[in-house]
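Asker: coords please:
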Amino acid sequence: MRRILTVLFLLQVLLTQAQQPELMALMQQHKVPGLQVTYSKGRSTKTYALGLRQAGTGQAVDANTVFQAASLSKVVLAYAALRLLDRGLLDLDRPLLAYAPNPRLAAEPRAARLTARMVLTHTTGLPNWAAYPLGPDWATSELRLKYAPDSCWSYSGEGFVLLQHTLEQISGQSWQALAQQEVLGPLGLTRSSYVWQPAFAANASFGHDAAGQPTDVKQFAAPNAGFSLVTTAADYSRFVQALLRGRGLRPATARLLRTPANAANRCGVPPSPADARVAWACGVGLVETSRGPALWHWGDNGDAKGFFLAFPGRRESLVFLANGAGGLQLTDEVLRLFFGPGEYWTTQWLAAEK
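Answerer: Okay, here's the model as predicted:
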């Protein structure tokens, strides 16, 4: 047994030495100054921390550096909503406005049909954002549907903000407090928050534009379930592994994370070869890869990107967080570096979404 463990350790060391130069080369190619990658399989986890928190400085990324999670934030809201479902506090098919009115939708009669299930499967018909970039009046701006509810798939951050508002009304807590209670605290995600924490200041990543030039460190003052989570790859990987195990959820509820609610029949987007391989569950994407069925999601805050892919049958997952606008361009090569050659289809699907 000791000899086997020694061989496995040496293989892991050799793998680490082989992967780091390839990751650094990909970062340089796509002008991404800093990167965290966490690969997990069963009880084994390896985190890579590469590059710089801010280009042009000596501020190195380490395993505790916090990055913007961008839209990976949404999956945490989905998990929290399913926990409230299990306690009978949320009905996925009850209209959200029956829980609490929302002044932004007062002039939109079709909003009375919107449900949590539609939000989690991106079929509300709401726009991604009513206005972008989000200005100081965004939170009180009028909100109109682009498409009929439940008619087609259309990615919507506004939908997740609507569900956030509903969960806040149900629980009587801010989204930050509810996320801490339902997800971050129970899973031990100590380097994760939807609002800025002073403790992050000494080891936070800047964003970077397409040329690799620094933008700023985002210090979100108000929680937004659509994009404001800051975290580490190791923290988020623990969350993804909890999703794969269905931790904290009833078995039937956990299956909602792995069961297609709809094919991604996209509003106004011509079908692509990837569409046949992608569907949507309650809060997470599903994809049929050449290595089997997987869960996935991406994050895009412009100057920071994130991504995960996870195989339920093997409890195998990969999370990466990149502090540059080119971060998602790493996706296919990073997946093949850790999971092996094959077709993963997510970047092809996202390319058609643009």
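Asker: for the rest of this, base every contact and every neighbour count on C-alpha atoms.
Answerer: OK.
Asker: just the strands in this protein please.
Answerer: 34-41, 44-51, 67-68, 230-231, 262-263, 278-280, 285-289, 292-300, 305-311, 316-322 (DSSP state E).
Asker: so which of the ones you listed is nearest residue 122?
Answerer: Across the strands of the chain, residue 122 has its closest neighbour in strand 278-280 (8.3 Å, CA to CA).
Asker: count the residues that sit near the residue nearest to residue 64 when sequence neighbours are not counted.
Answerer: Leaving aside its chain neighbours, residue 64 sits nearest to residue 232 (6.4 Å; criterion: CA to CA, 6 or more residues apart in numbering). Residue 232 is flanked by 28 other residues according to other CA atoms under 10 Å.
Asker: these two touch, right, residue 232 and residue 61?
Answerer: No: judged on CA atoms under 8 Å, residue 232 makes no contact with residue 61 at a distance of 10.6 Å.
Asker: give me the most central residue, the chain.
Answerer: residue 72 (1.5 Å; CA atoms, centre = their mean).
Asker: please give me the structure for this one as well, since I'd like to look at both together:
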Amino acid sequence: MAMRNIVRSAILICASALLPLQGIAAKSLESRLDVRVKAGMTQTQTQGVAIAFIENGTVKLVKSWGKRNAKGEPLTTDSVMYGASLTKAVFAYTVMQLVEEGRLDLDTSIAHYLPKPLPDYADEEEKYAGWHHLAGDDRWRKLTPRILLTHSSGFSNFGFLEPDGKLKFHFDPGTRYAYSGDGLILLQFVIERGLGLDLGQEMQRRVFDRFGMKTTSMIWRPDFATNLADGWRMDGSTEPHDERSKTRAAGSMDTTISDFAKFAAGYVKGQGLSKTSRKALTTAHLSITTISQFPSLQPEAAPEARIESLAAGLAVISFAGPQGRGFFKGGHNDSTGNMLVCVEKRKSCVVILSNDVRAEPMFPAIVKLVLGETGMPWAWEYGAQDWTKD
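Answerer: Purely as a prediction, here's the structure:
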């Protein structure tokens, strides 16, 4: 059975097993959450999870449970955890600052920023991707920052996953949603080669320093080793924390639940951005036409099978629910399960970081307990399709 099927089935089991708890209405949210998380960890065999709650743009709760490694050392709110694709939301926040400064325009071709045609950068594949594989296909000139941030580039998730290992277009840029890490990495390339900026330094200065995220970085830092979270895979085996040496806009960030809670609070309030730029991050830029997020290049669903309100924001997904518009971003690898879910009107969010991929079936019940019914499209996020790293 594909891992996506396993996760979806587990979510359905946990969603029914972890119904709203009875007889505890008088207890605080923290107490209720503690009961819920411990029950979920037992059911899923999850070894470590950390959660933050933001209400009206203010961090109200930050807490961790379980272990950070096979030695049994405790996972704390300051343990360094892999951010995975939550990195993409932080990257988009950085990009919008560059847009406000007039250094980027969301709808200008990337060709405008590059000193030479994209396919001519044949020597950049080791750090970025195989741009030279696009030689002879001028559709790369249609690519814009908005198209890349809305996952509508036409690329697969990563070019190295192609049967021949070569990056290529599967559809015309901007015409539909299909998740692509290489699309975000291409925008990083434009910023670094076209604007002459170091993305890691820009994110450090513009986001991590701004929000006081002292234990967050786009690359490995030696001081992380003293309180580092390793991971657990689906089969219960452990995986050492990867010491990433390259800044990758698609997902190289290390962070802590305490730090990322600060980012989430700043994000929903729009700190460091104008109201227009903040709104652009979570605006429904492009309707999503697939029944699930992965596989990335699956056929578009019939109109009646689509989720009407589901749309691509800038590196996040926008949806509508009983509390109005919301947005979310997940993050995943073989031993990591992360999730950010926010309700716009309340400026409220739940952040979940786990160093155990088996924790993901717990997420729907946790989010519902903390935020109430949001309309979060869990079936789309964890659909019954093949699991793909993001």
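Asker: hmm, back to that, anything in contact with each of residue 232 and residue 61 of structure 1?
Answerer: residue 36 (CA atoms under 8 Å, 6 or more residues apart in numbering).
Asker: just give the closest residue to the counterpart of the residue nearest to the centre of structure 1 in structure 2, not the sequence neighbours.
Answerer: Counting by TM-score structural alignment, residue 72 of structure 1 corresponds to residue 86 in structure 2. Of all residues beyond its chain neighbours, the one nearest residue 86 of structure 2 is residue 331 (5.4 Å), with distances taken as CA to CA, 6+ apart.
Asker: now do residue 170 of structure 2
Answerer: Nearest one to residue 170 of structure 2, counting by CA to CA, 6+ apart, is residue 154 at 5.1 Å.
Asker: the residue mapped onto the one you found from structure 1: neighbour count?
Answerer: Counting by TM-score structural alignment, residue 154 of structure 2 corresponds to residue 125 in structure 1. Residue 125 of structure 1 has 27 neighbouring residues, counting by other CA under 10 Å.
Asker: and residue 103 of structure 1, how many residues sit next to it?
Answerer: Neighbours around residue 103 of structure 1, by other CA under 10 Å: 12.
Asker: and the gap between it and residue 111 of structure 1?
Answerer: According to CA to CA, to the nearest Å, residue 103 of structure 1 stands 11 Å off from residue 111 of structure 1.
Asker: can you check residue 176 of structure 1 too?
Answerer: 25 Å.
Asker: more neighbours: these two, which one.
Answerer: residue 111 (22 against 18).
Asker: just give me the match in structure 2 for that one.
Answerer: That one, residue 111 of structure 1, aligns with residue 140 by TM-score structural alignment.
Asker: which residue in structure 1 aligns with the residue nearest to residue 86 of structure 2?
Answerer: By TM-score structural alignment, residue 331 of structure 2 lines up with residue 299.
Asker: Provide a list of residues in contact with that match.
Answerer: 69, 70, 71, 72, 73, 227, 305, 306, 307.
Asker: what about 6 Å?
Answerer: 70, 71, 72, 305, 306, 307 (CA atoms under 6 Å, 6 or more residues apart in numbering).
Asker: which residues touch the second one?
Answerer: To tie it back to what came earlier, the one meant is residue 71 of structure 1. 226, 227, 299.
Asker: apply 7 Å and report the result again.
Answerer: 226, 227, 298, 299, 300 (CA atoms under 7 Å, 6 or more residues apart in numbering).
Asker: I figured the third one hits residue 307, correct?
Answerer: Yes: between residue 298 of structure 1 and residue 307 a contact is recorded at 4.3 Å, counting by CA atoms under 7 Å.
Asker: which residue comes closest to residue 70 of structure 2 once chain neighbours are left out?
Answerer: Here the residue nearest residue 70 of structure 2, using CA to CA, 6+ apart, is residue 238, at 7.1 Å.
Asker: going by the alignment, the one you found corresponds to which residue in structure 1?
Answerer: In structure 1, residue 238 of structure 2 lands on residue 214 (TM-score structural alignment).
Asker: its match: neighbouring residues, count only.
Answerer: Going by other CA under 10 Å, the residues that sit close to residue 214 of structure 1 add up to 20.
Asker: do residue 212 of structure 2 as well
Answerer: The burial count for residue 212 of structure 2: 14, using other CA under 10 Å.
Asker: aligned counterpart of it in structure 1, please.
Answerer: Per TM-score structural alignment, residue 212 of structure 2 is aligned with residue 188.
Asker: same check, this time on residue 355 of structure 2
Answerer: So, by TM-score structural alignment, residue 355 of structure 2 is matched to residue 323.
Asker: wait, doesn't that match sit right on residue 209?
Answerer: No: at 8.9 Å, residue 323 of structure 1 does not count as touching residue 209 under the criterion of CA under 7 Å.
Asker: find residues that contact each of these two.
Answerer: residue 303.
Asker: more crowded one of these two?
Answerer: Applying other CA under 10 Å to residue 323 of structure 1 and residue 209 shows that residue 323 carries more neighbours, namely 35 against 18.
Asker: so who does the closest residue to that one other than its chain neighbours touch?
Answerer: Leaving aside its sequence neighbours, residue 323 of structure 1 sits nearest to residue 304 (CA to CA, 6+ apart; 4.5 Å). With contact set as CA under 7 Å, 6+ apart, residue 304 of structure 1 has these partners: 68, 207, 208, 322, 323, 324, 325, 327.
Asker: much appreciated, bye for now.
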